[in-house]
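Student: quick one, what's the 3D model for this:
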Amino acid sequence: MSVEIRSETLTAAAFAPFGDVLEAAGPADKIINAGLCGRFHDRAQMDFGAGGRAGISIFNAEARSLPYSFDLMERHPDGSQAFLPMTQHPFLVIVAPDEGGAPGAPRAFLTAPHQGVNFHRGTWHGVLTPLFSPGLFAVVDRIGATPNLEEVTLAKVHTVIP
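Tutor: The predicted structure follows:
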């Protein structure tokens, strides 16, 4: 039997315990480029830990659909990880609080087409889950010599429903 999770709309307030919502919402912080560009400044708390540096990678993930079942969660103890979609399609973001070094009860968020996310260092999250093809994302995360990935298989399958 699967544990059902109802997807939530991604908002900065609801997602704050897990990371940052990356979007151009509200008025721009600055108008630049001779008045032709709004800059939404410093929207993510990037953290690359000691001995790490920022890197930009491109991910191309297979599209999934709702309902979506999962039992794998991961986290990056040495750095934050930002996902910036390179299309105008929404995607699914699964996160969980840390409970004694393991994921607690997962939550699922459905992004709007113009949103990305930045997971804070050590935040439990599901795998990249685009809902449309192509699942193309720019990813900003820690590059370093030490391992920066912990994976956990959950005791029960969880299913995200709309």
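Student: C-alpha only now, for contacts and for neighbours.
Tutor: Will do.
Student: in which helix or strand does residue 73 reside?
Tutor: strand 68-75 (DSSP states H and E).
Student: can you check residue 155 too?
Tutor: strand 150-161.
Student: now show me the structure for the sequence below, then we'll compare the two:
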Amino acid sequence: MVETILKPEPIDADRFRPFGDVFDAEGEPDMIINEGRCGRHHDKVRLDVGTGRAGISLFRTRAVEIPYALTVMERHPLGAQAFIPMSEDPFIVVVAEDDGGKPGMLHAFKTAPRQGVSYLPNTWHAPLIALRDDAVFAVIDRIGSGNNLQEFTYDTPVMVSG
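Tutor: I've put the predicted structure just below:
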């Protein structure tokens, strides 16, 4: 089988929208709060947690080597997930449309510093692809009963370049 190579492109909110949201605190805030000291960028993520509740977890991860051999995609049918980096380091995001219960065409993006992403429910995505060691992310996702994780394993790795 021919090796597939994905080259991440800079993330763009419009092109990412079918999979979820891209968010940051750049630009003018939606409102000024806290005695005029704080700009609030309001309601930036479509976070559907279905019948569960929203929880905040912290993920500490190691960096991957680039090119990265992507072997697994996952999705969460019962709720959305949001990944908020707790540093200024960009990371790589790989997403796919659903194709009959498995990932379809893959799309790879690289975030800008201080940008987060969310995945809509049922969005196929790669596990977290951090570019530096000891990266920490706040993750907001569904906490509740039911199987909220489905995985797909590729027979041949998909190589993700830098």
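Student: quick TM-score on the pair, please.
Tutor: Aligned and superposed, the two chains score 0.95 in TM-score terms (TM-score structural alignment, normalised by the length of the first structure); 161 aligned residues with a CA RMSD of 1.0 Å.
Student: so where is the strand holding residue 73 of the first structure in the second structure?
Tutor: Aligned using TM-score structural alignment, strand 68-75 of the first structure spans residues 68-75 in the second structure.
Student: before we move on, the earlier item: now do the strand holding residue 155 of the first structure: which elements does it pack against?
Tutor: On a contact count with 3 or more CA pairs under 8 Å, 6 or more residues apart in numbering; DSSP states H and E, strand 150-161 of the first structure meets strand 3-6, strand 68-75.
Student: the helix or strand containing residue 84 of the second structure packs against which elements?
Tutor: Following DSSP H and E, one finds residue 84 of the second structure within strand 81-85. For strand 81-85 of the second structure, the elements it packs on are strand 116-119, strand 135-143, judged by 3+ CA pairs under 8 Å, 6+ apart.
Student: taking strand 81-85 as reference, get the angle to the longest one.
Tutor: What it means is strand 135-143 of the second structure. If you take axes from the mean of the first three to the mean of the last three CA atoms, to 10 degrees, strand 135-143 of the second structure sits at 160 degrees to strand 81-85.
Student: contact partners of strand 135-143 of the second structure?
Tutor: 47, 49-50, 52-63, 78-87 (CA atoms under 8 Å, 6 or more residues apart in numbering).
Student: same thing with the first one?
Tutor: Contacting residues not belonging to strand 116-119 of the second structure are listed as 19-24, 45-47, 80-85, 125 [CA under 8 Å, 6+ apart].
Student: again, 10 Å this time
Tutor: Under the criterion CA atoms under 10 Å, 6 or more residues apart in numbering, residues 11, 13, 16-25, 44-48, 75-76, 79-86, 90-91, 93, 95, 111, 125, 137-141 lie in contact with strand 116-119 of the second structure.
Student: the strand holding residue 155 of the first structure vs the second structure, mean deviation?
Tutor: Here strand 150-161 of the first structure, set against the second structure after superposition, deviates by a mean of 1.2 Å using mean CA distance after the TM-score superposition for the first structure.
Student: and the angle for that strand with strand 68-75?
Tutor: 150 degrees.
Student: strand 150-161 of the first structure: how far from the chain's middle?
Tutor: Distance, stretch centre to chain centre, for strand 150-161 of the first structure: 16 Å (CA atoms, centre = their mean, to the nearest Å).
Student: can you give me the buried ones in that strand?
Tutor: Residues 158, 159, 160 are the ones in strand 150-161 of the first structure that count as buried (16 or more other CA atoms under 10 Å).
Student: kindly report the same for stretch 21-41 of the second structure.
Tutor: Neighbour-count burial for stretch 21-41 of the second structure, counted by 16+ other CA under 10 Å, picks out 21, 22, 23, 41.
Student: stretch 133-142 of the second structure now?
Tutor: Quick answer for stretch 133-142 of the second structure (16+ other CA under 10 Å): 135, 136, 137, 138, 139, 140, 141, 142.
Student: do the same with stretch 56-68 of the second structure
Tutor: For stretch 56-68 of the second structure, a neighbour-count test (16+ other CA under 10 Å) marks 59, 61, 68 as buried.
Student: run through who's touching it.
Tutor: By CA under 10 Å, 6+ apart, the list of residues contacting stretch 56-68 of the second structure reads 5-7, 81-86, 91-92, 128-143, 157-162.
Student: the same query, at a cut-off of 8 Å, please.
Tutor: For stretch 56-68 of the second structure, contacts defined as CA under 8 Å, 6+ apart pick out 128-141, 159-162.
Student: so who does the spatially closest residue to residue 110 of the second structure that is not a sequence neighbour touch?
Tutor: Spatially, and ignoring its direct neighbours in sequence, residue 110 of the second structure is nearest to residue 92 (4.5 Å; CA to CA, 6 or more residues apart in numbering). Residue 92 of the second structure is in contact with 8, 108, 109, 110, 111, 128, 129, 130, 131, counting by CA under 8 Å, 6+ apart.
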